[in-house]
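Trainee: Show me the folded form of this:
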Amino acid sequence: MSLPPSAALEAAVADVYRRESRRVFATLIRLLGDFDLAEDAMHEAFASAMTQWAAEGVPKNPRAWLVSTGRFKAIDTIRRRTRFDAAAGEIAQQLEQLSFNPEELDEARFNDDQLRLVFTCCHPALTPETRVALTLREVCGLRTEEVASAFLTTTPTIAQRIVRGKAKIRDEKIPYEAPTLAELPARIDSVLSVIYLVFNEGYSASHGDSAVRQELSHEAIRLGRLLLELLPDPEVIGLVALMLLHESRHAARTDDNGDLVLLEDQDRSQWDAALIEEGNQLVERALATRRFGAYTIQAAISAVHAAAPSAAATDWSQIVALYDVLLRGEPLPIVELNRAVAVAMRDGAEQGLAIIDSLVERGDLVDYHLTHAARADLLRRLGRHGEAAAAYRQALALAKQAPERRFLQRRIDELAEASK
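Mentor: Predicted coordinates:
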């Protein structure tokens, strides 16, 4: 009768799982060509480690051992299917015949496999919702229930997205590979947009009872750091810098009741100096390449905010100038809205309000609650309380996040009190 594994061994295997499981999984996908088979094989390999490492000790290269064991487990699984599917036997034979030497699985090879997995999960042929679900599930290793909880939806909904995504990858033969240098500019945008979408949902939740979902922003930063390690592209650098600089404000963004604290009212002594320093260094690194894009410019804007001891001391002229650069590359209404707020801080509320009003007149961002919230704030500053209250009510009708709704209602109540 075998003895149960020691607590020390359990801790060692758990540590290897935490550090290496996603790398092992990515390599098994390359070797096996199937997401589900690779995941089952990985878990079987870790189960085997609990017994074999107890007798033989932890191997020098646990990652290679796990990949090799997982591969053999998968071949055994396929062979057991031969009684139901004659083709399975041929697949198992092909996998056995493929050249494989676990000693060749060095750091570079594992990194390549992870990069392939990132680009496969974020392939443009998949819907944005599917890319997010697949990336969090397969690259980050979150359970389906955790992904569903993070996005306040049901587990079956996320499971369906993941299943459809895997089916599309299989049926359309989407290659499990990183893009070539020629393809990279077009493909990297899809990856970065997934990471930034995950971060934004964590930094400022689109709906629900909490203003922030820090587990999501942390996961996005972790994914961004991984991508930066694998692919030090200027825009990857810029995105990681942007996320770090935003995240540095986390502790000051809500009060003890979970209510929102606006940037101008935040206690800047609560901002994380270490994250700001790291973000600033990455901004400088990205700018030095002279090949940067929108994420780097946005990070530079955040760096200007981070450098100011107060809202009043912020270099709003520099922020407006950076938004002007951003607008030339990305002439989007949301950029115009953000620039309008900066113009209002530099030139006065009337100037910013004129820009927002022109956006609304064009029909841009009329269903976006922050458009009306920004307009309401400028009207309030100008003393036009009736119009401000109406704009706040428009924002409230569109807002879905509970802390934002409470903030907007407080503003409405304050204006009603002031008009008595």
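Trainee: C-alpha from now on. contacts and neighbour counts both.
Mentor: Fine.
Trainee: Let me see the ranges of the helices in the stretch 201-350 of the chain.
Mentor: In the stretch 201-350 of the chain, the segments counted as helices under DSSP state H, counting those that start in this stretch are 214-230, 234-247, 273-289, 294-307, 316-329, 333-347, 349-362.
Trainee: Next, format those as a markdown table and append distance to residue 194 and mean neighbour count.
Mentor: Listed next are those as a markdown table, based on distance: least, Cα to Cα, whole Å; neighbours: other Cα atoms under 10 Å:
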| stretch | distance to residue 194 | mean neighbour count |
| --- | --- | --- |
| helix 214-230 | 9 | 19 |
| helix 234-247 | 11 | 27 |
| helix 273-289 | 20 | 19 |
| helix 294-307 | 13 | 22 |
| helix 316-329 | 20 | 17 |
| helix 333-347 | 18 | 20 |
| helix 349-362 | 27 | 17 |
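Trainee: Indicate which one of the ones you listed is closest to residue 259.
Mentor: Proximity to residue 259, assessed across the helices of the stretch 201-350 of the chain by Cα to Cα, is greatest for helix 214-230 (15.1 Å).
Trainee: next one: that closest one to chain centre, how far?
Mentor: Relative to the centre of its chain, helix 214-230 is centred 6 Å away, using Cα atoms, centre = their mean, to the nearest Å.
Trainee: cool, and stretch 46-61?
Mentor: Relative to its parent chain, stretch 46-61 has a centroid offset of 34 Å by Cα atoms, centre = their mean.
Trainee: this one next, for a side-by-side:
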Amino acid sequence: MNETLLKSLTPGVLAVLVRRGADFAAAEDAVQDALVEAVRSWPADPPRDPKGWLVTVAWRRFLDAARADSARRRREDRVEEEPAPGPASAVDDTLRLYFLCAHPSLTPSSAVALTLRAVGGLTTRQIAQAYLVPEATMAQRISRAKRTVSGVRFDRPGDVGTVLRVLYLVFNEGYSGDVDLAAEAIRLTRQLAAVIDRPEVAGLLALMLLHHARRAARTAPDGSLVPLAEQDRGRWDTESIGEGVEILQAALARDRLGEYQAQAAIAALHADAPTTEETDWVQIVEWYDELARLTDSQVVRLNRAVAVGEADGARAGLSALAALDDALPRHTAVAAHLHERAGDLETAARLYAEAARKAPNLPERDHLTRQAARLNAVREA
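Mentor: Now for the predicted structure:
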């Protein structure tokens, strides 16, 4: 059984049912039933048209459930005529489903969580990690979102900004290596950019391309993390960098700056530099100032502190860091880096070890642990 194929087909199948009139919760239940049936029957009798098979079975499951529930008699009347079996439409419904999940009846955070679960295929735990909240909290949020949209017909597209946030989170989850969704996020953002002429859509696409271009250099052969300063820039994808820069320049020329364009500008400056030392850190700080003005994000200010440390010296970076909440994710790791640059190796080693204990994943924990060990070895030499 090809689980990857099933996962890739699921959003489109779900979108077809919603487009035919099924409410979101009922459609998702029907699709899950069809997936169970596929796992059972496909190994012995694989269909010629997998998506068409899933759509047909899921639609029948939906009709069965509708007929069995007398409270849904009106919906049954609306969907009584079952479409004839046949090849599924070649139209990619996945992007449409992103919009449908960004429904006006949902808060942006609930819309993002629901879409990541239903469309992105992420587990509740993965979504909780993306939001930095406990898994139980995220499970409740997704359940509430499903209850909110139950019985609501998705006949209006949602907010573009919410869709962009969804795509951004999906890309970041894929880029982390835990779930490989980065390429799918880029594909969907390309589609969005083709039909929606907004600088921020182009900015998000540029940002994804510029970050994705560095993917091959982010990990060593043993799977360990390679920091930006130590990456082999010869392994960066220059074609993707060129495309990202071109898209970004066209977006910036329209003079409607948004957060994704600002982030892409920072990524472009990193991509343009032959080495870390030759990076235009002063301009990066200026872009972080713009980004902080647009978002008022503490995470942005944390990253700005790193850039200030490069542009104006470690002490200036530590001064910028002191104004931030030390409970921020990665705050301790940033403090360790800046203390090391300032020459305080004892404090830096202690902070790297503390940051390792707080790390959200094994590769990051291992990297920070090695940093602490390296500094301790230098001190003892």
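Trainee: about what we covered before: output the helices of the stretch 201-350 of structure 1 in TSV; the columns should cover distance to residue 372 of structure 1.
Mentor: Output for the helices of the stretch 201-350 of structure 1, formatted as TSV (distance: least, Cα to Cα, whole Å):
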stretch	distance to residue 372 of structure 1
helix 214-230	26
helix 234-247	23
helix 273-289	30
helix 294-307	22
helix 316-329	20
helix 333-347	10
helix 349-362	9
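Trainee: For residue 188 of structure 1, which of those helices is the nearest?
Mentor: Taking Cα to Cα, helix 234-247 is the member of the helices of the stretch 201-350 of structure 1 nearest to residue 188 of structure 1, at 8.5 Å.
Trainee: In structure 2, what stretch matches that closest one?
Mentor: Helix 234-247 of structure 1 corresponds to residues 199-212 of structure 2 when matched by TM-score structural alignment.
Trainee: For the matching stretch, report the contacting residues that lie outside it.
Mentor: 164, 168, 171, 175, 182, 186, 189-190, 192-193, 240-241, 243-245, 247-248, 251-252, 254, 256-265, 267-268, 271 (Cα atoms under 8 Å, 6 or more residues apart in numbering).
Trainee: That one vs structure 1, mean deviation?
Mentor: Following the fit onto structure 1, the mean deviation recorded for stretch 199-212 of structure 2 is 1.3 Å by mean Cα distance after the TM-score superposition for structure 1.
Trainee: how much space between residue 264 of structure 2 and residue 210 of structure 2?
Mentor: From residue 264 of structure 2 across to residue 210 of structure 2, the span is 7 Å (Cα to Cα, to the nearest Å).
Trainee: Hmm, I typed the wrong one, I wanted residue 140 of structure 2.
Mentor: Look at residue 140 of structure 2 and residue 210 of structure 2: by Cα to Cα, they are 35 Å apart.
Trainee: ditto for residue 156 of structure 2
Mentor: Distance from residue 156 of structure 2 to residue 210 of structure 2, by Cα to Cα: 32 Å.
Trainee: Which secondary structure element is home to the residue lying closest to residue 81 of structure 1 once chain neighbours are set aside?
Mentor: Among residues not flanking residue 81 of structure 1 along the chain, residue 88 sits closest, at 6.2 Å (Cα to Cα, 6 or more residues apart in numbering). Assigned by DSSP states H and E, residue 88 of structure 1 belongs to helix 86-97.
Trainee: Next SSE downstream of that helix?
Mentor: helix 107-121.
Trainee: which position in structure 2 aligns with residue 203 of structure 1?
Mentor: So, by TM-score structural alignment, residue 203 of structure 1 is matched to residue 175.
Trainee: ok, how many other residues are close to that match?
Mentor: Counted with other Cα atoms under 10 Å, the neighbours of residue 175 of structure 2 add up to 20.
Trainee: contacting residues around it?
Mentor: Taking Cα under 8 Å, 6+ apart, we find residue 175 of structure 2 in contact with 181-182, 212, 215.
Trainee: neighbouring contacts of stretch 276-295 of structure 2?
Mentor: The contact list for stretch 276-295 of structure 2 (Cα under 8 Å, 6+ apart) reads 228-229, 258-259, 262-263, 265-266, 269-270, 272-273, 300-301, 303-304, 307-308, 310-311.
Trainee: now with 10 Å?
Mentor: For stretch 276-295 of structure 2, the external contacting residues (Cα atoms under 10 Å, 6 or more residues apart in numbering) are 228-231, 257-273, 296-312.
Trainee: Onto which residues of structure 1 does that stretch map?
Mentor: Mapping stretch 276-295 of structure 2 onto structure 1 (TM-score structural alignment) gives residues 311-330.
Trainee: mean deviation of the helix holding residue 88 of structure 1 from structure 2?
Mentor: Helix 86-97 of structure 1 sits 4.4 Å off on average (mean Cα distance after the TM-score superposition for structure 1).
Trainee: I'd like to know which elements that helix is packed against.
Mentor: Judged by 3 or more Cα pairs under 10 Å, 6 or more residues apart in numbering; DSSP states H and E, the packing partners of helix 86-97 of structure 1 are helix 7-32, helix 62-80.
Trainee: so how far is that helix from its chain's centroid?
Mentor: Relative to its parent chain, helix 86-97 of structure 1 has a centroid offset of 38 Å by Cα atoms, centre = their mean.
Trainee: residues in structure 2 aligned with stretch 385-400 of structure 1?
Mentor: Counting by TM-score structural alignment, stretch 385-400 of structure 1 corresponds to 345-360 in structure 2.
Trainee: which parts of the matching stretch are buried?
Mentor: Using 16 or more other Cα atoms under 10 Å as the test for burial, stretch 345-360 of structure 2 gives 345-346, 348-356, 358-359.
Trainee: same question, stretch 62-74 of structure 1
Mentor: By 16+ other Cα under 10 Å, the buried positions in stretch 62-74 of structure 1 come out as 62-74.
Trainee: Spatially, which two of the residues you listed are the most separated?
Mentor: For the buried residues of stretch 62-74 of structure 1, with distances taken as Cα to Cα, the pair at the greatest spread is 62 and 74 (18.0 Å).
Trainee: For residue 38 of structure 2, the count of nearby residues, please.
Mentor: Neighbour count of residue 38 of structure 2, defined by other Cα under 10 Å: 20.
Trainee: Would you mind confirming that it makes contact with residue 50?
Mentor: Yes - in terms of Cα atoms under 10 Å, residue 38 of structure 2 counts as a neighbour of residue 50; the distance is 9.0 Å.
Trainee: what is in contact with these two at once?
Mentor: Common neighbours of residue 38 of structure 2 and residue 50, using Cα under 10 Å, 6+ apart, are residue 6.
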